[in-house]
Each structure stands twice: as structure tokens, then as C-alpha cells.
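>>> next input, structure requested:
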Amino acid sequence: MADLVTWFGRKGYEVTVGNVIRVIVVDDEALVRSGFALILNAAPDVEVVATATGTDALATVREHRPDVVLLDIRMPGVDGLTVLGELRALAEPPVVAMLTTFDADEYVLAALNAGAAGFLLKDTEPEQLAQLVRTLAAGGVVMSAKASRTLLRGLPQQGRAGADRGRIERLTGREREVLVLLAEGLSNAEIGVRLHLGTGTVKDHVSALLTKLRVSGRVQAALLAQRAGLLDAAR
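Alright, predicted model coming up:
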């Protein structure tokens, strides 16, 4: 499972995004919201277009249509997992990464199963935040080292490989190639370069394979590929 940990905790992961990345920070603490906004707005290609509490998160996202949402997983009044479900149900949902001060197993697994693209601790180094947002916007996955270890401990392994291989057999050859690269941690743009495809075409393939695999996001698809031995076969 070493490669999976490397994928989740990948260092030096460079992503090029041409346009300014629009971000919304959702947290119940004003100090956290302002702190994240201050740090991210210092990057030339990232703009925090709004901040919100959990209760007004959905309306704020609908109004500003961000590329990325950084969402506190535990808030009074409305749970972060509830907000995540609401955001994922939008016609054009943003990429959502969960923010937390802890890494309880049930929250990591529940958030990823609900379609979160990452799980970050609030004490992430400030200089890393902009790069993590770039990775999210480019279709990558970001995960704190603690959260990745928690996820690996909670993965059901026995009896799953055969079922996972059966689901992968539904994919076309091209979709399987995209899945392997996705599971290796590449963004849509990087996959496109590797396979000589446009980014839009890669997005279409990703959408199709997620539907065929019956998973809600890239994390689940990558885990399925890992369990089925698809990465080992590709190597």
C-alpha cells in the first residue's frame, strides 16, 4: 500500500492552472475564515471570493460559483458532512476539501464516501495551502498524512478484490488507462498530456468511469483500482 500513501501524501506535486482559482472558505470561526483568506489571497493565482458559515454555505456557493470549497467538517448548527452533501448535489458542484483539527476515522471515511476530494488539517503549513488548492482545482486529490493513515486503516480489504475487478471490466480500454493515471495521483491536465488528450476529453472519461464504477469521486475510484490490483498490473 506504499504507493497509495505516496499518492495521498505526495510532495512536490506541481500543477499548472491558467486562470485564477476561485475559493470559498466555510468555517464557523471568523478567525479561521479570515486567516485562510489572507494566506490564499497572497497567491497570484488564487482568490477567496467569499467566506461563509455552515448555515449560509449553500447560498454563498450558489451565488459565487467557486472552483474549490474548503469546508470545516464540524460546525455548530449544521454538520460539515450535511453541507458536503448539499454541495455535491448541485448541478455543477465545486471541488470540496474538508478542514478539521482532528482525524477521527468515521469522519475521514464518511467525507470521502460522500465525494470529498481531500481532507486537510487546519494546522497545514501556510506555504502549502495555495499549492494544495491548485492540486484540487486541477482534479487532484490532497490528503494529510494523518488522514491517509486513518483511511488505510479503515479500508475493507478481504473479499473485495474480485468484486472490484468485475466492476473495472465494465470500462473501456481508454477509461482503464485514465483510471490508472488518476489512481497514481495525476490531475486531468496531466492525464491529458500523458495520453495526448484534451482536458475536456479526460473529464468526460473520468465522469464515465465514475458512473460505471458506481463511485462518487476520484478517491473512491483510486481505492477501487488499488484493491483490484490495477496499478500493479499497469507496472
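
>>> CA atoms for contacts and neighbours, from now on please.
OK.

>>> ends of stretch 148-164, what's the gap?
End-to-end distance for stretch 148-164, by Cα to Cα, to the nearest Å: 21 Å.

>>> okay, buried residues for that stretch please.
Buried residues in stretch 148-164, counted by 16 or more other Cα atoms under 10 Å: 148-152, 161, 164.

>>> nearest to residue 33, of those residues?
Distances from residue 33 to these, taken as Cα to Cα, are shortest for residue 148 (24.6 Å).

>>> and the closest one, what helix or strand is that in?
Per DSSP states H and E, residue 148 falls inside helix 145-154.

>>> what's the longest helix in the protein?
helix 199-213 (DSSP state H).

>>> helices of this protein, start to end?
Using DSSP H, helices in the chain cover 2-8, 30-41, 57-64, 80-88, 105-113, 126-137, 145-154, 161-168, 173-183, 188-195, 199-213, 218-227, 230-234.

>>> run this one through as well so I can compare:
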Amino acid sequence: MIRVVVVDDEELVRSGFRLILQAAGDIEVVATSTGEQAVRAVGLHRPDVVLLDIRMADMDGLTVLRQLQGLKPPPVVAMLTTFDSDEYIVTALRSGAAGFILKDTAPAQLAQMVRTLAAGGVVLSSKVSRTVVEGHLGGGADGEAVARAGQLTERERGVLVLIAEGLSNTEIGARIHVSVGTVKDHVSAILTKLRVGSRVQAALVAERAGLLADGERGP
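All right, here's what the predicted structure looks like:
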């Protein structure tokens, strides 16, 4: 079972997400909380995934994210938002979020995104705006992303696409028939050559370099 904590200041949203995710069969919502209760709830239940509202009345979602990143080990956190152009998404991704999910995501897609997060992948809504992508990477031109991706070997480009699709190292290894250790070496080389610090940032470079087809980033 994948253990999830949902953090939102609206009880209706928390209840809705609980019902949707519990219906998946392999996901258990072990707790829901407001922003002020989030760190305590996560520390108590130690979930695999935290779904965190980026905008809350009782406590700013970015503040909660930074507090959660201070836990040892920090949980996997995806931000919930109503707007695909939310300017806070950029800061959240830079602060360690593993992606973001729009609140109107279809139930089946929501469950799959949680599975992707639990497996160590990243999730980026298909509606991610160009403004968010460019803001996250510093606003460089697409040509720069193409140039960065051009430094990768053919195998590394293939691994980068699989990272952007949300696959974990284990899943990537199974897909391309190599060991997890070899995948880790490829990922390390990709992050170094792209000059980024996380899989999310690497996925966004792949997006801007034109390596990805339109659609949800998930297996």
C-alpha cells in the first residue's frame, strides 16, 4: 500500500482526495490535515507521498514545503494547485517539490501520479505553461535547452525521456535492460551535463528541448 497524507485548508478538498485515492485499492490516505498541522501529521504517519496545497489560508504551502524538507528523511511532496500558471509553482519546484498536480486532474490519472511519485518519479501536469517552464529554468531560450541536451549520449537522452515520463531508476533499468546502478550513473551524468540539481529540472529541460511528446508525464 502507498501511504499518502493530503494537506489542504479546505475540508471538502481533503475529503474528496481521500475518497478518490482510497478507491484505487493500492493507496491508503493515512491522514489529512491543514497547513498548520501538516508537519506533525507527516512526522507521525511517515507517508510515502504528501499532496500539499500550494495556496492555503492558514499557512502558506511553500512554508510547509520548506518545513517538510527539514524532516529526516524528507517526504516526497507534490504540490496541488488550481492554476497551471500559478507563479508559486516555480518556487515550489526549486524548493524540492517532485512536481505538481492540478486539482481537476481525473481520478484515474491522480492515482497513477501518486504511484509515480511513490516509485521515485516526477509528475508534471500536461497543462504546465511555457511561463512556468521558462521561469523554472531561468528564462533561457529553447536553443539553450537543445544545446544542453545535445551534450548527452544517445543512451543518456533515452534515460532523460524516461525520467521525464516519471519512471523510477528501477523501472528505467527494467525498460532498457541495465542494472539500477548503471541507471544511477546515467542519471548523475545527465544532471551534471544539463547543469541541473534534480530530476524535475532535468525533465523540464527535456520539455524545452523538444524531446517529449505532449501529455502527462507518467509511466
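
>>> give me the TM-score for this pair.
Remark: TM-score between the superposed chains equals 0.76 [TM-score structural alignment, normalised by the length of structure 2]; 210 aligned residues with a Cα RMSD of 3.4 Å.

>>> residue 94 of structure 1: which of the helices of structure 1 is closest?
Across those, closest to residue 94 of structure 1 is helix 80-88 (Cα to Cα), at 7.2 Å.

>>> for the closest one, name the packing helices and strands.
Contacts defined by 3 or more Cα pairs under 8 Å, 6 or more residues apart in numbering; DSSP states H and E place helix 80-88 of structure 1 against helix 57-64, strand 68-72, helix 105-113.

>>> mean shift of that helix relative to structure 2?
Helix 80-88 of structure 1: mean distance to aligned residues in structure 2 after superposition is 1.4 Å, counting by mean Cα distance after the TM-score superposition for structure 1.

>>> so that helix corresponds to what in structure 2?
Helix 80-88 of structure 1 lines up with residues 61-69 of structure 2 when matched by TM-score structural alignment.

>>> please list the residues outside the matching stretch that contact it.
35-36, 38-39, 42, 52-55, 74-75, 77, 88, 91-92, 95-97 (Cα atoms under 8 Å, 6 or more residues apart in numbering).

>>> next, the angle from the longest helix of structure 1 to helix 218-227.
Interaxial angle of helix 199-213 of structure 1 relative to helix 218-227 (axes from the mean of the first three to the mean of the last three Cα atoms, to 10 degrees): 70 degrees.

>>> quick one: buried residues of helix 199-213 of structure 1?
Quick answer for helix 199-213 of structure 1 (16+ other Cα under 10 Å): 199, 202-203, 205-206, 209-210, 213.

>>> would you check how far apart the residue positioned nearest the centre of structure 1 and residue 169 of structure 1 are?
By Cα atoms, centre = their mean, structure 1 has its centre lying nearest to residue 117, at 1.4 Å. Per Cα to Cα, residue 117 of structure 1 is found 25 Å from residue 169 of structure 1.

>>> also residue 178 of structure 1?
For residue 178 of structure 1 relative to residue 169 of structure 1 (Cα to Cα), the value is 14 Å.
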